[in-house]
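Participant: Sequence and predicted structure are below.
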Amino acid sequence: MIAAAFYGDDFTGSVDALVQFRRAGCTGVLVTSPDGVKGALGGDPDVVGIAGIARSLPADELDAEVRPALELLRDLDVPVVQYKACSTADSSPVVGSLGRVIEIGRDVFGPAAVPVQFAQPDFGRYTFFGHHFARDGEVVYRLDRQPTMAHHPVTPATESDLARHLGAQTAQPVGALHWTAYDGDADAVVRAWRESAAAAVVCDGFADEHLDLIGRAVLTSDAQRFVLGAGGLSLGIGRALGRTGGVPPTSATPAPGPTLVLSGSGSPRTAAQLAAAERTGWSTVHLLVPGAADEAIARHAAGADVVVHTTRPGPSATSREIEERLAQVGAACLARDPRTRLIVCGGDTSGNVLRRLGVDTLSVAALPWDNVALCHAMGGPYDRPVEVVLKGGQMGHEDLFDDVRSGRSRGNDAH
């Protein structure tokens, strides 16, 4: 029987949720559309997830994307369904609105208060008295001062108080539950949720014990079937489930063929990873210069490890054009050499590129780079697993690309 299910608002975040459940000993599978859920149940996983694209959608398009997925997961009659959001609460009233998601979730699952937790300490994400903090490099910043999020091109963080941040996205009230009210007691947390007049309750967290407490409370409650939060919430729920399916290996072998990076990420961290790859001899091609696709395919055919990117300034294009061109390069390279180890960068880019490549399911094969996972992708034209790493803009250490190529393990990645 399925013990938990989730919808992820982008593909890299969806993989993170699956990783956290797997770390807790839960078996699991991730599908790239609701149509794949039925087939995924045949393997009797503990957890099933749907990798979605809601984070990048206008608020008025969320209902069409999110509601059918949540209704499908509700009808599986699982104890808890999580809407997996980014650990920096990326959203606004007009794009990827988590306030609108709360409204949809309560329509689908009932009017109980929705527990919300964005804390993920191993990623450097902490919520203290309702205010959220995020690490960048070695420094922890208040969310609205964190360099990447404060200057995010689509959903810049202007507020660190998560109840205020979410409350600006919905007419429904959003409350907070501070750690001083926890007392290590899941029943006390459940009572606070039940007694709250808010539509959603932001829960503090700055240590693993807080994740575990909220996870136990979620499973103790018979009312809070729908929850919203980051990978820390997935980990807490997974641990509370008490499964013994084992965790993925923390080592990987070198790539069996060339390694190909398809990057639509413009983050400073991805730029640093690109520069590090160049220093170790990778070929780099700016996707939007004339002839770039043919050049990248030719270099890959010659056996080079290639980064195809839009990370540095260059000609402009729409997100859809970038994703289509990246998928064109990826499809051609995989057709020529299916042993290619693929790295796709960018939370929004990843989902749209993998869907265009025909990927149906993802499973976690190994965790050699802390929270950056080596996955096996299946579906469409692929009769054997394709090795895939999905990397959000803020994920991974500087030498990640070369470590993925060589199979070198590395811990303590920041996201």
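Facilitator: Arrived safely, thanks for sending. Everything quoted here is computed from the prediction, not taken from an experiment.

Participant: hey, let's count contacts and neighbours off CA atoms from now on
Facilitator: Will do.

Participant: Tell me where the stretch 51-200 of the chain has helices.
Facilitator: In the stretch 51-200 of the chain, the helices defined using DSSP state H, counting those that start in this stretch lie at 62-74, 98-109, 147-150, 162-167, 186-195.

Participant: out of these, nearest to residue 335?
Facilitator: helix 62-74 (30.7 Å; C-alpha to C-alpha).

Participant: Could you list the residues in contact with the closest one?
Facilitator: Helix 62-74 is touched from outside by 5-7, 34, 50, 52-54, 81, 96-97, 100-101, 104-105, 108-109, with contacts defined as C-alpha atoms under 8 Å, 6 or more residues apart in numbering.

Participant: Likewise for stretch 21-35?
Facilitator: Under C-alpha under 8 Å, 6+ apart, the answer for stretch 21-35 is 14-15, 18, 37, 40, 45-52, 68-69, 72, 234-235, 237-239, 242-248, 351, 355, 359-364.

Participant: Quick one: buried ones out of those?
Facilitator: Buried members of the contacts of stretch 21-35, counted by 16 or more other C-alpha atoms under 10 Å: 14-15, 18, 37, 40, 45-52, 69, 234-235, 237-239, 243, 247-248, 351, 359-364.

Participant: element containing residue 374, please.
Facilitator: Taking DSSP states H and E as the definition, residue 374 sits inside strand 372-379.

Participant: That strand packs against which elements?
Facilitator: helix 11-23, strand 361-369, strand 382-391 (3 or more C-alpha pairs under 8 Å, 6 or more residues apart in numbering; DSSP states H and E).

Participant: okay, these, which one's buried deepest?
Facilitator: helix 11-23 (a mean of 28; mean count of other C-alpha atoms under 10 Å).

Participant: Got another one to weigh against that:
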Amino acid sequence: MELGVIADDFTGASDIANTIAKGGLSTVQFLGLPDRPAPASCQAGVVALKSRSIPAGDAIAQSLQALDWLKEQGCRQVVFKYCSTFDSTPAGNIGQVGEALAERLGVKGVVACPAFPTTGRTIYQGHLFVGDRLLNESGMESHPLNPMTDSDLRRFLRLQTADPVGLVPWSVVRRGGAAIRKALDDAAAQGETLVIVDAVSDDDLYAIGEALDGVPLLTGGSGIALGLARNILKGGTATAGSGSFAPVSGDEMILAGSCSNATRGQVERHAARHPTLRIDVGAVMDGRLGPEDILAFAREHRGKAPLAYSSSTPAEVKAAQERHGREAVAETLDRLFAEAARRLVEGGLRRLVVAGGETSGAVVGALGLRSLAIGPEIDPGVPALSSTEKPLALALKSGNFGAPDFFEKALATLEGA
């Protein structure tokens, strides 16, 4: 294994696995901390953790275990992958995990770049934009678990770190890889462990990738991996590999737990042509709606691309959280979707689409899968996936990703259409 990734959620892991696989490396996504060696054909391994919203100490411990496993597989370069909208809170763990990994590897001047221009995430003067809006004005300020209230990544990340946070501005990035490399070295000399690096286009990410050739550690969104496979292939330590994705036909289901603007639009679009089941949070919390209701709905609408969703507006989410408690709502909905997915797959379901990072983590955990093969890209940042252990194809979508018709496209791609 040449390249390793530690991802803080399951959809983000699929996102960066997709980027690396498109770059030409045979890529496998491992679900949770692996308990066995990677297959010999694996050139890039992505360890998917569910660590984004857990206490920092737990996230650090899991991430360091993942790092040790990746090093045992021979990885010379490791990426700590988090969301391109930097989903966190002032008490979050992105900064603390990044510093812990850097300390274990004995490095400073480590890139922190969540930019993903293809989906509108860009960084300029250390500020993160979503489209033409600052992050904290993009809708992310209403995120039910990790509301983003500040677009200044240096200032925000500094709340989570022991060391000062540096910046490589776009005026340096535009001068290319050598200039970026010198700026990172200077940051390391000044004692800055994590360094925000501006990026407003894919060309910037390729220049950053050139600067990162051979460095032990980098952090960011999936875009930061754009140039990494090219570095490895150019260096001659690996040749272009092929994936082992296996399309699957059969019964299908869509589960949506994300409350993002993008997912709510996709649900509305899908509902115009397909059967949908709205999951009422109050009914779930009161025990009036459970997994058996989702199963009955799926059976009734078999073959019609049925969708069950809890996606709600920010006002509805806030009301439910105030009544039942934020963590209680999140945990109860995760258990609902996880149990429904487990029973659906046990009953013969073969194609499953899940929207939302937390929801995807809960579902995949309940299915007991160990690893996934990376298939064709459905929409930017979202690949088709297939289990390496059973006839099951999946799409795990970050809430903010995907075109309006994502759900239909995903089901078609999973069966090879």
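Facilitator: Everything's here; your move. Everything numeric here is computed off the predicted structure, so don't read it as measured data.

Participant: of all the helices and strands packed on strand 372-379 of structure 1, which lies closest to residue 90 of structure 1?
Facilitator: Judging those by C-alpha to C-alpha, what sits closest to residue 90 of structure 1 is helix 11-23, at 11.3 Å.

Participant: mean per-residue distance, the following helix or strand past that closest one to structure 2?
Facilitator: As assigned by DSSP H and E, the chain's next helix or strand after helix 11-23 of structure 1 is strand 28-31. With mean C-alpha distance after the TM-score superposition for structure 1, strand 28-31 of structure 1 departs from structure 2 by a mean of 0.5 Å once superposed.

Participant: For residue 130 of structure 2, see how far away the alignment partner in structure 2 of residue 344 of structure 1 is.
Facilitator: Matched across to structure 2, residue 344 of structure 1 falls on residue 354, judged by TM-score structural alignment. Residue 354 of structure 2 is 23 Å from residue 130 of structure 2, where distance means C-alpha to C-alpha, to the nearest Å.

Participant: Repeat that for residue 84 of structure 2.
Facilitator: To residue 130 of structure 2, residue 84 of structure 2 is 9 Å away according to C-alpha to C-alpha.

Participant: shared neighbours of the two, anything?
Facilitator: Counting by C-alpha under 8 Å, 6+ apart, the residues touching both residue 84 of structure 2 and residue 130 are residue 121.

Participant: Can you give me the end-to-end span of stretch 241-256 of structure 1?
Facilitator: End-to-end distance for stretch 241-256 of structure 1: 36 Å, by C-alpha to C-alpha.

Participant: try stretch 134-148 of structure 1
Facilitator: The straight-line separation of the ends of stretch 134-148 of structure 1 (C-alpha to C-alpha) is 10 Å.

Participant: Show me what counts as buried in it.
Facilitator: 134, 135, 136, 141, 142, 143, 144, 145, 146, 147, 148.

Participant: just checking, the second one touches residue 125?
Facilitator: If I follow you right, that is residue 135 of structure 1. Yes. Counting by C-alpha atoms under 8 Å, residue 125 is a contact partner of residue 135 of structure 1 at 6.5 Å.

Participant: State the three-state secondary structure for the alignment partner in structure 1 of residue 401 of structure 2.
Facilitator: If you follow residue 401 of structure 2 across to structure 1 using TM-score structural alignment, you land on residue 395. Secondary structure, DSSP: H, G, I helix; E, B strand; the rest coil: residue 395 of structure 1 is coil.

Participant: A helix includes residue 404 of structure 1, no?
Facilitator: Yes. Applying three-state DSSP, one finds residue 404 of structure 1 inside a helix.

Participant: Can you tell me what it aligns to in structure 2?
Facilitator: So residue 404 of structure 1 corresponds to residue 410, using TM-score structural alignment.

Participant: residue contacts, its match?
Facilitator: Applying C-alpha under 8 Å, 6+ apart, the residues contacting residue 410 of structure 2 are 353, 378, 384, 395.

Participant: ok, the second one - contacts?
Facilitator: The neighbours of residue 378 of structure 2, taking C-alpha under 8 Å, 6+ apart as the test, are 384, 406, 409, 410, 413.

Participant: and the fourth one, how far is that from residue 353 of structure 2?
Facilitator: Read that as residue 410 of structure 2. Taking C-alpha to C-alpha, one finds residue 410 of structure 2 at 7 Å from residue 353 of structure 2.

Participant: Need the overlap of contacts for the two.
Facilitator: Common neighbours of residue 410 of structure 2 and residue 353 (criterion: C-alpha under 8 Å, 6+ apart): residue 395.

Participant: would you turn the contacts of residue 410 of structure 2 into JSON lines with distance to residue 189 of structure 2?
Facilitator: Below are the contacts of residue 410 of structure 2 laid out as JSON lines (distance: C-alpha to C-alpha, whole Å):
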{"residue": "353", "distance to residue 189 of structure 2": "46"}
{"residue": "378", "distance to residue 189 of structure 2": "43"}
{"residue": "384", "distance to residue 189 of structure 2": "42"}
{"residue": "395", "distance to residue 189 of structure 2": "43"}
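
Participant: Neighbours of residue 204 of structure 2, how many?
Facilitator: Neighbours of residue 204 of structure 2 under the rule other C-alpha atoms under 10 Å: 22.

Participant: my bad, should have said residue 50 of structure 2
Facilitator: Per other C-alpha under 10 Å, the neighbour tally for residue 50 of structure 2 reads 21.

Participant: aligned partner of it in structure 1?
Facilitator: Using TM-score structural alignment, residue 50 of structure 2 lines up with residue 53 in structure 1.

Participant: who's in contact with its match?
Facilitator: Going by C-alpha under 8 Å, 6+ apart, the list of residues near residue 53 of structure 1 reads 8, 9, 10, 11, 65, 348, 351, 352.

Participant: Just name the closest of those to residue 274 of structure 1, please.
Facilitator: Nearest member of those to residue 274 of structure 1, counting by C-alpha to C-alpha, is residue 348, at 18.6 Å.
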